[in-house]
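In: Give me coordinates for this.
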Amino acid sequence: MNLFYIQSTVDGVNKVKSYLEDNYIGIPWSVLGDLEQASMESIAEQLEQRYNLAGGELSDAVETVHTFVNLIEDGDYVVMKDEEWMYIGDVGDYYYDDSIGTSDDLICHRRGVTWLGRVPLEEINEHMQILLSEPKFIAQLMLPVTQAQLDQALRGTEGAAGTALTETTELSPVNTVTGNISARVEQSTINTALEILERALHSENEQIRVHAAAAILQYAKS
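Out: The predicted model follows:
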């Protein structure tokens, strides 16, 4: 399991709201078509011909595509930021969506994301501060994911872990799963589920801890 940071501004347009509302992240260069089976050589050639990229700019673009399409895997973590917050998500598979066109203002190269929560930028640790200052479009945390302390951040201090994403948008799974749970499930079942989640907070698996922390927080705010 790996952790990646992705820029939330594409061609000068901030995509945070769109990414949160539609549960995805993406990269530009939509006219390249579906890249799942494309070789890096053909991608480089297309970037050079269609976008007039060369030198370091071309190398950076090829690296971005390779990372987004081939290196990121289902179940990895992704973070992005705006002026105040770092948003944390669980990434899904790559897919190409050209249903509304392939113009440069559209994002067709996508990965689905389950957003887990957000943390104030001033409350993330030094490793994440360094990662979020990377100039690359996509950067990987070159440390064990445990060093990011995502689980501590999500359940962390008042105002950090407890801040829901729903102030800006109505989100999916992690934000809605506990919404009206008490109206549909007996209290004894809820108590049992919470006990399981509390035990999961101490799991050796980082992903399990993060999901457990996010679920408990969302229940607390419901």
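In: contacts, neighbours, all on C-alpha from now
Out: Will do.
In: And the strands in this protein, which stretches?
Out: 3-6, 9-10, 13-14, 24-27, 77-81, 85-96, 109-120, 138-140 (DSSP state E).
In: Including distance to residue 195 and mean neighbour count, could those go into CSV?
Out: Listed next are the strands of the chain as CSV, based on distance: least, Cα to Cα, whole Å; neighbours: other Cα atoms under 10 Å:
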stretch, distance to residue 195, mean neighbour count
strand 3-6, 28, 24
strand 9-10, 40, 16
strand 13-14, 40, 11
strand 24-27, 31, 24
strand 77-81, 25, 23
strand 85-96, 23, 20
strand 109-120, 20, 24
strand 138-140, 34, 21
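In: Also this sequence, please, to line up against the first:
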Amino acid sequence: MYFPRIIQISRHRHRISYKSSLPSGEWLCGVCRQNIEIDYGAYSCDKCCNYVVHSICALGKDVCDGEDLEGVPEEDDITLGVESFDVISEGVILHFLHDHHLYLQASTLYDENKFCQACVLPIFEGNIYSCIECGFILHETCAQSRRKLQHALHPHPLTLRHLNQYEYVEFECDACDRFCGGFIYGCHLKECDFDLDIRCASISEPVDYQGHEHPLYLALNSEEQPICHSSVGGRNM
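Out: Just a heads-up that it's a prediction; the model follows:
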């Protein structure tokens, strides 16, 4: 009876509302991927007819901030209208994390001394944006990363920023536990202290992994194995 009526979770783009029971049928939790008993309370999406979440899963601290949004106007998609760069002309952009124009080029040779300033991976073959005034380089895909992101691993929106060379620090990604530099997505709330490197932030569920035949979903905590959408004999594989 004390559960919030309407909440926003990190695993779904729409708000979900509490229902004391569900219509007859088989329901699969959108977070833990386990079956849901229809006679117990659950959260469901009014816009997506088949999205349902266990109450406990929906209110987990890594999934929801617990705020009751009943009566609060629903905001538009936070990722819309916040592009990371302005198009100056064909093949020329101005990225919000760099002061100079970046020019689109095709990289054909590997140079061990050139790294993408966003993902800190080497530059191989492919399209890149480079600065003619300094050594700033971005993979084309990294340049297209949005300023704001809602990620499945955190209940609050994440904002893109540059951990540049002048800070002389590295940060530990809260997803892969690696010490990283370059671009990071961080929570604006200081008490969260949550950061993702741009590579981990780019992963969304479901994950199509070439070593497994079914889609994979993020587990509830780092000690669990990735969750397979399909099950055999009632057990996730």
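In: Can you pull the TM-score for these?
Out: Once superposed, chain against chain, the TM-score is 0.27 (TM-score structural alignment, normalised by the length of structure 1); 100 aligned residues with a Cα RMSD of 5.6 Å.
In: got JSON lines for the strands of structure 1, with distance to residue 174 of structure 1 too?
Out: Shown next, in JSON lines, are the strands of structure 1 (distance: least, Cα to Cα, whole Å):
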{"stretch": "strand 3-6", "distance to residue 174 of structure 1": "19"}
{"stretch": "strand 9-10", "distance to residue 174 of structure 1": "25"}
{"stretch": "strand 13-14", "distance to residue 174 of structure 1": "24"}
{"stretch": "strand 24-27", "distance to residue 174 of structure 1": "14"}
{"stretch": "strand 77-81", "distance to residue 174 of structure 1": "15"}
{"stretch": "strand 85-96", "distance to residue 174 of structure 1": "10"}
{"stretch": "strand 109-120", "distance to residue 174 of structure 1": "6"}
{"stretch": "strand 138-140", "distance to residue 174 of structure 1": "24"}
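In: Quick one: closest of the ones you listed to residue 219 of structure 1.
Out: Closest to residue 219 of structure 1 of the strands of structure 1, according to Cα to Cα: strand 109-120, at 12.8 Å.
In: residues near residue 60 of structure 1, how many?
Out: Counted with other Cα atoms under 10 Å, residues neighbouring residue 60 of structure 1 total 16.
In: From residue 44 of structure 1, how far off is it?
Out: Taking Cα to Cα, to the nearest Å as the measure, residue 60 of structure 1 falls 10 Å from residue 44 of structure 1.
In: likewise residue 193 of structure 1?
Out: 50 Å.
In: Tell me which of those two has more neighbours.
Out: residue 44 (18 against 12).
In: Find the nearest non-adjacent residue to that one, please.
Out: residue 62 (6.0 Å; Cα to Cα, 6 or more residues apart in numbering).
In: ok, and for stretch 49-62 of structure 1, which residues are buried?
Out: By neighbour count on 16 or more other Cα atoms under 10 Å, the buried set for stretch 49-62 of structure 1 is 53, 58, 60, 61, 62.
In: got the contact list for the second one?
Out: Same thing as residue 58 of structure 1. Residues in contact with residue 58 of structure 1 (Cα atoms under 8 Å, 6 or more residues apart in numbering) are 44, 47, 48.
In: Please produce JSON lines containing these, extended by distance to residue 116 of structure 1.
Out: Formatted as JSON lines, the contacts of residue 58 of structure 1 follow (distance: Cα to Cα, whole Å):
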{"residue": "44", "distance to residue 116 of structure 1": "34"}
{"residue": "47", "distance to residue 116 of structure 1": "34"}
{"residue": "48", "distance to residue 116 of structure 1": "37"}
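In: Tell me the one among those residues nearest to residue 22 of structure 1.
Out: residue 47 (26.9 Å).
In: Give the burial count for the closest one, as a bare number.
Out: So residue 47 of structure 1, with other Cα under 10 Å, has 20 neighbours.
In: before we move on, what about residue 199 of structure 1?
Out: 11.
In: Now for it: which residues touch it?
Out: Per Cα under 8 Å, 6+ apart, neighbours of residue 199 of structure 1: none.
In: Break down structure 1 into its helices, ranges please.
Out: Secondary structure of structure 1 by DSSP state H: the helices cover 16-22, 40-51, 55-66, 126-131, 150-155, 173-176, 187-200, 206-221.
In: Just name the most buried of those.
Out: Neighbour counts (mean count of other Cα atoms under 10 Å) averaged over each of the helices of structure 1 peak at helix 150-155, with a mean of 22.
In: Give the other helices and strands that it contacts.
Out: Helices and strands touching helix 150-155 of structure 1, by 3 or more Cα pairs under 8 Å, 6 or more residues apart in numbering; DSSP states H and E, are strand 109-120, helix 206-221.
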